[in-house]
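S.K.: structure for the following, please:
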Amino acid sequence: MPLDPALAARMADADFWPRYLLEDDDTYDDHFDEDEDGCAKDDVDDEDDEDDEDEFQARFALDGAHALLLDISLPFTTYDLHLTAPGLPEPVQLGWDDQAHFHPHVLRWAELDRLARAFALTDPQLRHPGPVLALLARFTVLDEHDDPDAITPLLDAAFHHVRPGAATEGPRPETRDWWELRNLAGTGLTWVTREDGHPACDQPDDLRTDLPLYSLRTVDGEDFPFAAFAALTARADDILADVAAHPALADPAVRAALERCTAPDGHTHLPALATAFDAACHTHPVLQRALREPHSRAEACWAVETLAALTPGELARRWFGPSALNGARHWDLNLELPTLARPFRYARHLTDDLTGRLKAAALGHADLNGGTISYGPDGAPVAETSRVQIRIRDDLAAGLTLIAATLATHTADPAAVLKYATYPYEVVELP
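M.R.: Purely as a prediction, here's the structure:
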């Protein structure tokens, strides 16, 4: 089933992906404007109502019975993932993501990749890597066994395909944001086999971590449809196996061309493979397009991997080499900023300036994340303190220098305190 045309059109709008990926910083003070004196003015009543039609459902189907349903509510930034499968009288929720009580840890990367390949083979509109990866990556959880060398090229290509106007160099900002948010390596996350034979995730309750597991797919989970989900992934595996068993693959010319394509420079031999397929009467439109007119090298890569029955990710490592995410580091900081007697949007302006400087230097980003507010005699809100969440990437010293320069530019209160956002929350000295 192709994507709903309304959703496909909405995904092409400039503001869709920033909203879907929560790149826009919608904090409490967005409900207020400043008057000409810099004081807060409540404008909530003046705002237009959210577009009630800005809600969609994406249906990714393997056949008439096996499908994933993604409900998208942009006005409320809530995203729900459901499963339909034989034996289920109605769609069953697998997980959800929002800004409150999220449970987004549903899929392993290998499952998402295999499902996306099978969806693409079933529906030519769902090119892989493309909308399936870009939309469902938020429902994926990573651990120590997930290799950035195999993952980065696909996710970079997926986001470039759905956001062609954004930067093309990888790792893309969306890929890195996702990798840091969904990577639970080092947090005690393990996958175990339940008594019914289905894999489930687990994390020790007593382990202090800033990335806890939020999942219905746990060892003692009673609400997750384990058997039905296994049927979905088994159906996807059957689709991929059928492709690898096509009679044309027994043709000697096809085998020779395919072998050349599995080498580190194999992408240079794609035209010869496509020609060999034509001669052997292999006419699958999705695979022919992936070989002849791929939107990225990654699209051709998964097609060759599938045809050659290689382990997913095996050829990506050869064609693309080491990922820049190998060895990547980041530090999360909290800035407590006194803002009493400042213009109401003072903290917003400072944060926007800081995140602009950090992004320009490829050093991270900053987000305003609440604080304390009181109300004056006239009922106008007064921001007493503001909290700024800051992520520094790869070079902590350079990031701290930018923070110090930004605070100086905005003549920040000397009482401002910067701390690590992780236990034991130590104070960070600025240069």
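
S.K.: all contacts plus neighbour counts: C-alpha atoms, from now on.
M.R.: Will do.

S.K.: touching the lengthiest helix in the chain from outside, list them.
M.R.: The longest helix of the chain (DSSP state H) is helix 226-244. Helix 226-244 is contacted by residues 62, 66-67, 83-88, 111, 114-115, 117-119, 121, 198, 217, 306-309 when judged by CA atoms under 8 Å, 6 or more residues apart in numbering.

S.K.: and stretch 271-283, by the same measure?
M.R.: 246, 248, 251, 253-254, 257-258, 261, 288, 291-292.

S.K.: the residues you listed, buried ones only, as a PyMOL selection?
M.R.: Here is the PyMOL command that selects the buried residues among the contacts of stretch 271-283 (16 or more other CA atoms under 10 Å):
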select buried, resi 248+253+254+257+258+261+288+291
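
S.K.: tell me which of the contacts of stretch 271-283 fall in strands.
M.R.: Per DSSP state E, strands hold no members of these.

S.K.: can you report how many residues lie near the nearest residue to His66 once chain neighbours are set aside?
M.R.: In this structure, His66 finds its nearest non-sequential neighbour in Ala85, 4.6 Å apart by CA to CA, 6 or more residues apart in numbering. By the criterion of other CA atoms under 10 Å, Ala85 has 22 neighbours.

S.K.: thought Ala85 was touching Ala67?
M.R.: Yes: counting by CA atoms under 8 Å, Ala85 does reach Ala67; the two are 6.7 Å apart.

S.K.: quick revisit: how about the longest helix of the chain: buried residues?
M.R.: 226, 228-229, 232-233, 235-237, 239-240, 243-244.

S.K.: what about His105, which SS state?
M.R.: coil (DSSP: H, G, I helix; E, B strand; the rest coil).

S.K.: give the contact list for it.
M.R.: 95, 139-141, 213-217.

S.K.: again, only this time at 6 Å
M.R.: 139-141, 214-215 (CA atoms under 6 Å, 6 or more residues apart in numbering).

S.K.: format those residues as CSV; extra columns: secondary structure.
M.R.: Listed next are the contacts of His105 as CSV, based on three-state DSSP:
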residue, secondary structure
Phe139, helix
Thr140, strand
Val141, strand
Tyr214, coil
Ser215, coil
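
S.K.: of these, closest to Gly186?
M.R.: Of all the contacts of His105, Gly186 sits closest to Val141, with 12.7 Å by CA to CA.

S.K.: picking up where we left off before, from the chain's centre, how far out does the longest helix of the chain sit?
M.R.: 23 Å (CA atoms, centre = their mean, to the nearest Å).

S.K.: give me the neighbour count for Arg176.
M.R.: 18.

S.K.: ok but Leu69 is inside a helix, no?
M.R.: No: judged by three-state DSSP, Leu69 forms no part of a helix; its state is strand.

S.K.: for the comparison step, fold the sequence that follows:
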Amino acid sequence: MVISAGRDLIRRIVLDYGFWDGYLDRPWEDFDDDPPELATELVLLTAGAMSLEVRMLQNPNLMTLFLRQGDELLPELGYDDDCAQFLPWTFRWLELEYIARLAALRDVQLRHPGPLLALLSRFTPLTTDEEVRAARPMLAVALDLLTEGPPLPEPRFGPTLPERLAYQLDHWDCRELRSGYRWTSSAEGWALTEAENNGWGSLTIRSPDSGEFPFPQWATFMNDVVAAYRATIDPRWRSVPALRTSTSTRDDLDPMELADQLSTAGCDHPVVLRALRDPIDPLETTWALELLYGEEPGARLRNRLVE
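M.R.: Now for the predicted structure:
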């Protein structure tokens, strides 16, 4: 059965120590007996006629990403398998931002940066220093947010929860710095290229001239995601005084005052107002301001984040 992925379910998957056993190379002899298999299939986001889904198998650990169009599962987008081979690199950082932001706008449990970012970060290679500077603080907040809620069982052996979260932050996507991977635009769409063959082979299905990656469907899906994200904001909200008199590069905007003005103008979106009045971190307010200003994700962050 395919189910929708809420914060609590994603949190359990990301923090379940069984999910991390393989990735942290915990030896099999540490088990008293073979751990049980656990299969889960989640709908992460629906946009237009397609849904982004993840199929997970634990013990052994395997995550596979798909697009579903109606009743049809399209070819794999990428997969992460700790037992044999992995081809995880699927998303551009900007794409992950749009996906996680739209999901957060639709589900008050899925704050951003939050659990969806934590779950899909392993599918998002960072190919530039600018991406690293923007992404690491976002993931740090997302992982910290996962610790809120009822405690999950600690493992009988192996790393503690803080150690597991530190591993996720330090091994963002198994990418060695300056590995030569870069996103390039082609007639098919954005593809991931490798400057030098390191002997391991490419770590993505989304390579140029790939006959496996569903480039047209992915482009359609992302267009629908971006359109739905932008349509969240009523254009009338952008006429409030606080937004008219402040710019994206100024720091004198008062988020609480802006929230009050938006409410007076008819904005009742709980995610937008909460990001301004009660953010989990300043980064949550920042992405909400980018949305309100009509800016591309990361525009304000690039002005604020430093190494």
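
S.K.: what's the TM-score for these two chains?
M.R.: Once superposed, chain against chain, the TM-score is 0.82 (TM-score structural alignment, normalised by the length of structure 2); 292 aligned residues with a CA RMSD of 3.1 Å.

S.K.: rewinding a little: looking at the contacts of helix 226-244 of structure 1, which are in strands?
M.R.: 67, 83-84.

S.K.: which one of those sits in the busiest neighbourhood?
M.R.: Busiest of these [other CA under 10 Å] is Leu83, holding 25 neighbours.

S.K.: contacts only, for the alignment partner in structure 2 of that one.
M.R.: In structure 2, the residue matched to Leu83 of structure 1 (TM-score structural alignment) is Leu67. Applying CA under 6 Å, 6+ apart to Leu67 of structure 2 gives the contacts 51-52, 74.

S.K.: any idea how far the residue most central in space within structure 2 lies from Val108 of structure 2?
M.R.: Closest residue to the average C-alpha location of structure 2: Leu117 at 2.8 Å, with CA atoms, centre = their mean. Distance check for Leu117 of structure 2 against Val108 of structure 2: by CA to CA, to the nearest Å, it reads 15 Å.

S.K.: can you count the residues close to Glu188 of structure 2?
M.R.: By other CA under 10 Å, neighbour count at Glu188 of structure 2 equals 13.

S.K.: likewise Ala110 of structure 1?
M.R.: Neighbours of Ala110 of structure 1 (other CA under 10 Å): 16.

S.K.: trace it over to structure 2, please.
M.R.: Under TM-score structural alignment, Ala110 of structure 1 pairs with Leu94 in structure 2.

S.K.: what's the closest non-adjacent residue to its match?
M.R.: Pro297 (6.9 Å).

S.K.: against Arg114 of structure 1, how distant is the residue opposite that neighbour in structure 1 once aligned?
M.R.: Per TM-score structural alignment, the equivalent position to Pro297 of structure 2 in structure 1 is Pro312. In this view, Pro312 of structure 1 and Arg114 of structure 1 are 8 Å apart by CA to CA.

S.K.: now stretch 117-131 of structure 1, how far from the centre of its chain.
M.R.: On CA atoms, centre = their mean, the centre of stretch 117-131 of structure 1 falls 17 Å from the chain's centre.

S.K.: do stretch 11-20 of structure 2 as well
M.R.: With CA atoms, centre = their mean, you get 16 Å for stretch 11-20 of structure 2.

S.K.: straight-line length of that stretch, end to end?
M.R.: Span of stretch 11-20 of structure 2 from end to end, CA to CA: 13 Å.

S.K.: ok, and what's touching that stretch?
M.R.: 58, 146.

S.K.: can you pull out the helices in structure 1?
M.R.: Under DSSP H, structure 1 gives helices at 5-11, 16-20, 109-122, 131-136, 148-162, 173-182, 226-244, 252-261, 270-279, 285-292, 297-307, 314-320, 346-360, 396-409.

S.K.: please pull up the equivalent of Leu203 of structure 2 in structure 1.
M.R.: Taking TM-score structural alignment, Leu203 of structure 2 has Tyr214 as its aligned residue in structure 1.

S.K.: can you tell me the closest non-neighbouring residue to that match?
M.R.: With CA to CA, 6+ apart, the residue lying closest to Tyr214 of structure 1 is His103, at 4.6 Å.

S.K.: ok, the one you found touching Leu81?
M.R.: No: checked against CA atoms under 6 Å, the pair His103 of structure 1 and Leu81 is beyond contact range at 10.2 Å.

S.K.: more neighbours, those two?
M.R.: Leu81 (23 against 18).

S.K.: list the contacts of that one.
M.R.: Per CA under 6 Å, 6+ apart, neighbours of Leu81 of structure 1: 69-70, 93-96.

S.K.: in a markdown table: these, plus distance to Ile373 of structure 1.
M.R.: Formatted as a markdown table, the contacts of Leu81 of structure 1 follow (distance: CA to CA, whole Å):
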| residue | distance to Ile373 of structure 1 |
| --- | --- |
| Leu69 | 40 |
| Leu70 | 37 |
| Gln93 | 37 |
| Leu94 | 38 |
| Gly95 | 34 |
| Trp96 | 31 |
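
S.K.: between these, identify the one with the most neighbours.
M.R.: Leu94 (25 neighbours).

S.K.: alignment lookup: that residue to structure 2.
M.R.: Aligned partner of Leu94 of structure 1 by TM-score structural alignment: Leu77.

S.K.: can you give me the distance of Arg206 of structure 2 to Leu42 of structure 2?
M.R.: Counting by CA to CA, the gap from Arg206 of structure 2 to Leu42 of structure 2 is 22 Å.

S.K.: when the two are compared, which one has more neighbours?
M.R.: Taking other CA under 10 Å, Arg206 of structure 2 and Leu42 do not tie; Arg206 has more neighbours (27 against 20).

S.K.: surely the more buried one meets Thr193?
M.R.: No: in this structure, Arg206 of structure 2 is not within contact of Thr193 by CA under 6 Å, at 8.7 Å.

S.K.: which residue packs closest to Glu95 of structure 2, ignoring adjacent ones?
M.R.: Met222 (7.3 Å).

S.K.: and that neighbour, what's its match in structure 1?
M.R.: That one, Met222 of structure 2, aligns with Thr233 by TM-score structural alignment.

S.K.: follow-up on the earlier one: show me which of the contacts of helix 226-244 of structure 1 are buried.
M.R.: Applying 16+ other CA under 10 Å to these flags 62, 66-67, 83-85, 114-115, 117-119, 121, 217, 306-308 as buried.

S.K.: what do we get in structure 1 for Val132 of structure 2?
M.R.: Under the alignment (TM-score structural alignment), Val132 of structure 2 maps onto Pro148.

S.K.: please report the distance of that match from Cys201 of structure 1.
M.R.: 20 Å.

S.K.: these two - which one has more neighbours?
M.R.: Higher neighbour count among Pro148 of structure 1 and Cys201: Cys201, with 23 against 19, using other CA under 10 Å.
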